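Undergrad: The sequence and its predicted three-dimensional model are supplied below.
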Amino acid sequence: MVLNSVKETGVLVVGAGPSGLALACDLARRGVHALVVERAAALFPGSRGKGLQPRTMEVFDDLGVVDAVLAAGGPAPVGMVWRGGERQGEHRLFDVPEPTETAPYTTPWVIPQRRTQEILLARLRELGGDVTFGTAVTGLTQDADGVTAELSTGGTVHAAYAVAADGGRSTLRRALGITMAGESVGPHPMLVADVRVPALDRDHWHMFPAADDSGLYAALCPLPGTQDFQLTAQLPAGATPDLSLDGVRGLVAARTHLGADDVTEVRWSSDFRPRAALADRFREGRVFLAGDAAHVHSPAGGQGLNTSVQDAYNLGWKLGAVLRHGAPDSLLDTYEEERLPNAARMLGLSTRIHRGEARRGAATQQLGIGYRDASLAAETREGLARDALRAGDRAPDGPCGAGTLFDAFRGPHFTLLAVGTDAELPPPDGALLHVHRIPPYEPYGKGLFLVRPDGYVGWAGEDARGPAEYLASLDLKQP
């Protein structure tokens, strides 16, 4: 589809990466039309962001794509260390707890980034949306009523809001004058490629430490649902990566026991300099930054794509509240308030893992991310135990009637959960508020919990008037 005239939309999303597609899906199910424009002619073709963390799997559950993601991927394989062509034994990259009632997804899930994006695009099309490929934003202005974007096709788009989800080198971020401060997290450039290596078994994530004291390494990770491996390799400082078939073959032969001819195909290849960078703000008027446009991570620890998807999940319900439920524009200020500090923490974690200063563990699963100190967290109880669930925390899963709490939460609505209390509850309010009552449940204790559309507790207390007062403070109305 080519845009060559004036078009009106609720939200202009610039970039069809994971954050842009997830945001468009979330908006579409809320009845908010998003026009997604992508400079490239097609979706990203490589495997780069291949690891999905448990919290992202929960987001995908809510967005209706988790079954497709589970079918297309697989658990992260156990590492196998090689030296001198001999297997040295297995190496576990991270600790993986068993699934529980409160957290049904605990295993990092490996799926090529291209498949994640294909699944999100298919879901967007199911919801009535699409992506306009081969279209870049060449100019953007904004006023009190919206934004106007000029497109490379010669068309113009008017939107209430725009979201820059156009990657670490974001054109839109630069045009807005938003700076991104960062640092290199290591001196070595990296090569990443999707390769075919039939001679190598697909039961392990194969790791090849340097044979000398250079510290350089290579690794080959089997990609579920494909015949490919993802090759990652550190290169000497100052080296210029050779991304050609012969260059990748030569690198594999030099770093592993495999021969150059064992690499039968290079399906995609790229290079990058590992760095950590964070935008100084995530909002400029009616334009928001999301994903790599707002924060750039080292790939170590698998935080970049996951943090990006959760940016979209946080912003989506707030844009929906403003555009569909009449909430004030000031609600959108909480996007930066909540996401910027969390992005900063995840950047620090990625950098420490890259430098070998931290291990992949509970923090990388992102289940502990929360917004307790943010303005939307209203905790009205006193004397709580240190480990008690509080407003601002992720709402745990658990049994609810014939299903689960995640079943109850699924959708664009708020959920009022009454746990072990006979308090009189307000009636459900159409698409805005669903109400459920369950017996006492240890992860929650007892009380009333108003769960936001993104699965975090917004209000917690015992006074049945509190949830209505909280929603009234947001000034939400039925569309």
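TA: Sure thing, it's come through.

Undergrad: Please count neighbours and contacts with C-alpha atoms only from this point.
TA: Noted.

Undergrad: OK, contacts around residue 49?
TA: Counting by C-alpha atoms under 8 Å, 6 or more residues apart in numbering, residue 49 makes contact with 112, 113, 299, 302, 304, 305.

Undergrad: all strands in the stretch 101-250 of the chain, in order from the N-terminus.
TA: Listed in chain order, the strands of the stretch 101-250 of the chain (DSSP state E, counting those that start in this stretch) span 109-110, 131-133, 137-143, 146-151, 156-164, 180-184, 190-196, 205-209, 217-222, 228-234.

Undergrad: Relative to residue 349, which of the ones you listed is closest?
TA: Residue 349 lies closest to strand 180-184 among the strands of the stretch 101-250 of the chain, at 14.0 Å (C-alpha to C-alpha).

Undergrad: The structure to be compared is supplied as follows:
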Amino acid sequence: MTHTAPSDQQKFDVPVVIAGAGPVGLMLSILLSRQGIRNIIFEKREQINTMPRARGINVRSVEILTQLDLGEELRRGSLPPTWARQFVYTETMAGELIGIMPGNMGPGMAADHSACEYRVAAQDRLDPMLYAKARSFKECTIHFNHEVVDYVDNGSAVTVRIADRSAPQEVAPLGIRAQYLIAADGGKSSLRWSAQIGDAYNATYRSFVAARFHGDLSAYSNGREGALIWTLAPDAAGVFHPLDGADNWSVQIQYDPNSENPDEWTSEHVIQRIRRMVGVPDEADLDIELVKYYKYTLTVSVADTFRKGRLLLAGDAAHRTLPHGGWGLNTGIHTAHNLAWKLGAVLRGVAPDALLDTYNNERREAALRNCEFAKVNAGYIEKMMRALRESSSVEERRRIVASSKQYGNWIGLDLGIHYEGTEGPGAFVPDNVSPPPVSNAVIEYVPHAKPGWRAPHFWARTAIGNHRISAVSLFDQDFVLLTGADGHAWISAAGELNKGHKPRIQPLRVAADGDLVPEAVSFGDLYGVGPTGAVLVRPDGHVAYRAASATQDVLQDLRTALDCALGYQTHH
């Protein structure tokens, strides 16, 4: 198999061009820059996003952001914990309380399985963090008012045409030669259209009016704090999204398409609908400062392929999912995390271009799974809302809310993120050990280390320095080999492989006298290995290989496992 050697990079203007400075494009830039890989982002807008849009950042995404040293800043910019731990259902915000459903988003809810917590932080908080972080690297350049309008892939390089949107129309687009082009240019990606990449999955659902506004609603929200505050009254149906726990809000206003045309709504009309959802009379003194409103249609799609030659799709250009459960942004973050280490390995010359095929296979599998979850969740919510509207008593509505546990509880889908190879071979060596059974894979999580799955968290002390760390914090830019107490043969094998032209493996013996001393957990039971066994974890924290015990040829088997994780070999 061919691969691009580092010396080849001098033939290109830049290794990677990224179209789009949304959260996924910025994440990719950061992750590539950390590997020393130069990249240029072209964004057609004048600035980064200023609207809240997506809000829920799941635990796995927070783990990734924490590795980028953004965890504390994210915590400060998130919704206060009092608001984040539950969903609230009312007739109107000021009206009758129907019920409260605790979720897995509150403080400490994931403490058994992660050092991080779910955060409710809208994109107008997250995007500036990512932008500042991306700009802090010398490897990154960002151009606003510049749009990637087309590209030509000649097999060994891609020539990208860039239009300066602030220049006169007669100015010809600029041409840049790169090794790879990443289309992170949104759900209406012009690059995906240009590449004639279709949909493997596409569906359109209901529309609503989204609005952002400022207003002091504390007199009505006190005692009803929630990450979502649903209003169920027939003429005031919708959901409030608190953005800061104070006076910054977004709202989704439901409407009847048979009798209402939101395209004709004025600002005053939107404000009146918001007041109706709050539940205050027309004469009440409630000042609503409307920032922006627009009609939004829920669409789900997954591209036929996430790569075509040297074009790689990411974010909404690759997959769009419903907002129910917050999986649009999170799927994009996980996609960036998967792509960045693989593209980095290819560009550094330690992996063949074929490794990028596993990006397509793994992330399409995850996107299809998340879209199916969002579709089921949306149907579940619609069914619940219909039952609430048709219920005949407050007691009946409360029983319906009490049975809505799946909506707001999805730790199984969050920390159980995994790849099985259903869309093609992945960058791991499958084993024949079944994952632990659960009755509901969305809301239940049982940690384990089956290849393809996120390697589970456990607390440990380091032999050097006696630092208390989560094992997840180790799975960052290197491959990590965790062995049992008697895994010395694996440690030696990793040392031998580190002498060659391969990515570095960090070998760690997990034992009372080892490199990592686990706290209150049996590493062998958690990871499914014996004292002589070992687990190889990829730079994105997914298990690449597991051996329950020492094999007959540890060095050769570890070399083969690494080759599979790098795309030199495939396992079906």
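TA: Yep, it's here. Computed from a predicted structure; not experimentally measured.

Undergrad: closest to residue 8 of the first structure out of the strands of the stretch 101-250 of the first structure?
TA: Residue 8 of the first structure sits nearest to strand 156-164 of all the strands of the stretch 101-250 of the first structure, at 4.9 Å, using C-alpha to C-alpha.

Undergrad: residues in the second structure aligned with the closest one?
TA: Counting by TM-score structural alignment, strand 156-164 of the first structure pairs with residues 175-183 of the second structure.

Undergrad: compared with the first structure, how much does the matching stretch deviate?
TA: Averaged over the aligned pairs, stretch 175-183 of the second structure sits 1.0 Å from the first structure after superposition, using mean C-alpha distance after the TM-score superposition for the first structure.

Undergrad: picking up where we left off before, could you dump the contacts of residue 49 of the first structure to a markdown table with distance to residue 471 of the first structure?
TA: As requested, these are exported to a markdown table (distance: C-alpha to C-alpha, whole Å):
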| residue | distance to residue 471 of the first structure |
| --- | --- |
| 112 | 40 |
| 113 | 37 |
| 299 | 39 |
| 302 | 35 |
| 304 | 32 |
| 305 | 31 |
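
Undergrad: quick one: which of those has the most company?
TA: Top of the contacts of residue 49 of the first structure by neighbour number is residue 112, holding 27 neighbours under the definition other C-alpha atoms under 10 Å.

Undergrad: Excluding sequence neighbours, find me the nearest residue to the alignment partner in the second structure of residue 245 of the first structure.
TA: Using TM-score structural alignment, the partner of residue 245 of the first structure in the second structure is residue 267. Once flanking residues are discounted, residue 267 of the second structure sits nearest to residue 290: 7.4 Å by C-alpha to C-alpha, 6 or more residues apart in numbering.

Undergrad: Show the contacting residues for the one you found.
TA: So residue 290 of the second structure contacts 211, 212, 213, 214, 267, 271 (C-alpha under 8 Å, 6+ apart).

Undergrad: What of residue 28 of the first structure?
TA: By C-alpha under 8 Å, 6+ apart, the contact set of residue 28 of the first structure is 34, 124, 127, 128, 129.

Undergrad: can you tell me the helix or strand for it?
TA: Residue 28 of the first structure belongs to helix 18-29 when elements are defined using DSSP states H and E.
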